[in-house]
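1. pasting the sequence and the predicted coordinates here, then a few questions.
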Amino acid sequence: MARWIPLPYLVTGPVLLDVYGMARLDPIVPLAADWWWGELLAIAVCLLPGVLLAELTVRRRALRVRVALQVMLFTSVLFVAVPVLTMTATRHAPAFRVAGDRRVHVGGPVDMILIQIGAVITLIALAAVIEFYCAGGTPWPWDPPEQLVTSGPYAYLANPMQVCGVLLIALTAAEDHPGALRRIRYEHDSPSYALDGIRAVGAVMTHLNLAWAIVGWLISAPVIAQFLQLLIDASGGAPRDLPT
């Protein structure tokens, strides 16, 4: 649409239609007196950045802005929208209530180590994005670089951004587990089994690629796994109760 409709119309048209329609949906959709605050927030956070990104992508302009907006969008979808919608579907509660019920508990040496690991993974993902930017493109398949990127993280991984996203999700998933956890856990449905501690980390590695899978098999092997787990426990990674 950004190719045929001027940018001002793309913004003002949906806003006017939403404002006009929302006020006439009562009593199907009851509105509070301050509902327009949510309208302004949606315009500022969702509509304007989305329209701007579409316009710049179609025109192939402002590469730096396009890349920055894509990183913000990916981060919001992966770590805000997807978790909230997932919990909404499993708890059968409105999304805003589920989001308001979330509590972040950080403390202890294990959390500090995980935060540092997450920071390193994030830097690797951003380095991959920068390689695309230097090649004149973005991570989106419909706005790619004009040439194949084989430098930076792409010299070692075919999909570093996807791998980093999976690892970041794995680091944050434990806080949303329905049961009581005392270690990092890997659960498999068919066949059904669960692994804890260093063996859980090894199981996750088997899903990345062959090189990481070999490392995962090695650290999960009998005797080696027990020895590594003993070292981790002695270094502050012993089992502990996670606050809920």
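-> Everything's here; your move. Numbering: from 1, shown residues only.

2. C-alpha only now, for contacts and for neighbours.
-> Will do.

3. show me the helices in the chain, by range?
-> For the chain, applying DSSP state H gives helices covering 7-22, 35-42, 48-59, 63-76, 82-91, 95-101, 108-134, 160-172, 198-205, 210-219, 224-232.

4. how far does stretch 169-186 sit from its chain's centre?
-> On the basis of CA atoms, centre = their mean, to the nearest Å, stretch 169-186 sits 16 Å off its chain's mean C-alpha point.

5. try stretch 22-30
-> So, by CA atoms, centre = their mean, the centroid of stretch 22-30 is 34 Å from its chain's centroid.

6. distance between the ends of that stretch?
-> 9 Å (CA to CA, to the nearest Å).

7. now stretch 56-63
-> End-to-end distance for stretch 56-63, by CA to CA: 8 Å.

8. how near is residue 72 to residue 164?
-> Distance, residue 72 to residue 164, by CA to CA: 16 Å.

9. report the central residue of this protein.
-> The structure's the chain has its C-alpha centroid closest to residue 78; by CA atoms, centre = their mean the separation is 2.7 Å.

10. who's in contact with that one?
-> Applying CA atoms under 8 Å, 6 or more residues apart in numbering to residue 78 gives no contacts.

11. how does it look with 10 Å?
-> By CA atoms under 10 Å, 6 or more residues apart in numbering, the residues touching residue 78 are 84, 165, 166, 168, 169.

12. then this one, side by side with the first:
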Amino acid sequence: MDPVDATSASPALVRNLVLAVALLATAGAAAWRAHRGDLAGRTPAAALATLAVGVTVLAVEQATDLWRFREAPTTVAGMPLEVSLGWALLWGAVPTLLGGPVWAWLAGFAWVDLVAMPLMTPLVELDDGWLVGEALLLVTAATPGLLLGRATVERRWLPLRVTLQATLFTGLFGWLLPHLALAADGLGWHDVVDHSYPVRALLLTAAVGFAVPALAAVTELHRAGGTPFPWDPPTRLVTTGPYAYLANPMQVGASGLLALLALASGSRTLGVGVLFAVGFAVVLAEHHERLTLSRRWSAYASYRRHVRGWLPRWRPHVPSPATLWVSETCPLCSATGAVVDTLRPTGLVRRPAEQAPRALRRMHWEDATSSSSGIGAFARALEHSTLPLAWLGWWMRLPGVARVLQLIGDAVGLGPRTLSSTPGER
């Protein structure tokens, strides 16, 4: 082999060596877990952590110029696939399968990188500030991946799990997959926004329309003790919020947003990808979901007889009526309750707050499993009316939005009230 061939073969050897080491380490960790008898319980968490690390590593690679990988037939988003996959497995799957202190894994990752990266010079060119990039990856990729894997395995830190998963899936479906599809068609993100102001406004409005039900569905799962990840489900069947109108609000929202990106950019690859994803979800995933959730919850079959997967209802399906407690001695509160009555809400009973079994100071909504007060209660009431008003209610109950609206309401006189009666007098 002449010197030119040896030089060209060297990067390929390094790429394959990285992947081989990662696959062997993952296989070894999986075998050890299988020997202990708990591999099945950790496999979904390991896959989730691997995906989180992989997406973040590619995002940092695209956003910085602290190292440059040689172009290869397998290059994806600026990095050879063997390297990005191997990196994701070593930082995601392996520690999730093996367990151990997070700080110890981070120290180990840092030491291995300090030794290994300079040895990979046939494959990667390191900038003077590459150590900054390594530190950035430890903070943005390794730490979240380790925490997400451990929290998912142990079913702990629910807000952290939901936040990291929402960030991961937004990055995957909102950036990585569209980025690859656009690049395949010779397009970029500038093509998505290269339109007149009226068209941009229309596209943005449609995007918000699809995003709100998906985000509201995530918060609804969170309130029920679960996450968007199918193998990290809630503790009960969720039939409230967007799920009262649609069985798959997150899938519909993600598909709608991707379809808008395809339409705005003119990307045929992205359009074909959306059609394939929707077809797969409707034909195969839907069947699997029905079987799985029917085994998990006995009420699921009845729920799906009333609620479709991809076509929303006009009015909600409410298996068990909810109660809206509204004061009758407060004129403004009573008027608000009367407005709710004019909407002819489905499955909602309005009762005087003065007769509630406990002292209430705000409008209060409750069903058998959850409750909301103030602006949240009014938003819940809207969800019992029709689809457009329900969408408004979902938006009002989004975590940041709900807090701001409640502060504004309190500032203009819609704050808590002290009712004339007490619980003992009711």
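-> Cool, got the structure. What you see is a predicted model, and the numbers here were worked out from it, not measured in a lab.

13. sorry, back to before: which residue in the second structure aligns with the residue nearest to the centre of the first structure?
-> Under the alignment (TM-score structural alignment), residue 78 of the first structure pairs with residue 173 of the second structure.

14. hang on, the earlier thing: could I get the helices of the first structure as JSON lines with mean neighbour count and distance to residue 145 of the first structure?
-> Converted to JSON lines, the helices of the first structure look like this (neighbours: other CA atoms under 10 Å; distance: least, CA to CA, whole Å):
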{"stretch": "helix 7-22", "mean neighbour count": "13", "distance to residue 145 of the first structure": "25"}
{"stretch": "helix 35-42", "mean neighbour count": "12", "distance to residue 145 of the first structure": "31"}
{"stretch": "helix 48-59", "mean neighbour count": "17", "distance to residue 145 of the first structure": "13"}
{"stretch": "helix 63-76", "mean neighbour count": "16", "distance to residue 145 of the first structure": "11"}
{"stretch": "helix 82-91", "mean neighbour count": "14", "distance to residue 145 of the first structure": "28"}
{"stretch": "helix 95-101", "mean neighbour count": "13", "distance to residue 145 of the first structure": "37"}
{"stretch": "helix 108-134", "mean neighbour count": "16", "distance to residue 145 of the first structure": "6"}
{"stretch": "helix 160-172", "mean neighbour count": "17", "distance to residue 145 of the first structure": "15"}
{"stretch": "helix 198-205", "mean neighbour count": "21", "distance to residue 145 of the first structure": "29"}
{"stretch": "helix 210-219", "mean neighbour count": "16", "distance to residue 145 of the first structure": "27"}
{"stretch": "helix 224-232", "mean neighbour count": "15", "distance to residue 145 of the first structure": "42"}
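
15. nearest to residue 179 of the first structure among those would be which one?
-> Nearest to residue 179 of the first structure among the helices of the first structure is helix 82-91 (14.1 Å), distances taken as CA to CA.

16. hmm, who's touching the closest one?
-> By CA under 10 Å, 6+ apart, helix 82-91 of the first structure touches 76-78, 92-100, 102, 169, 173, 176.

17. at 6 Å what do you get?
-> Here helix 82-91 of the first structure makes contact (CA atoms under 6 Å, 6 or more residues apart in numbering) with 95, 99.

18. and it with helix 63-76, angle?
-> Helix 82-91 of the first structure runs at 20 degrees relative to helix 63-76, counting by axes from the mean of the first three to the mean of the last three CA atoms, to 10 degrees.

19. equivalent range in the first structure for the helix or strand hosting residue 376 of the second structure?
-> In this assignment (DSSP states H and E), residue 376 of the second structure forms part of helix 375-382. Per TM-score structural alignment, helix 375-382 of the second structure has no counterpart in the first structure.
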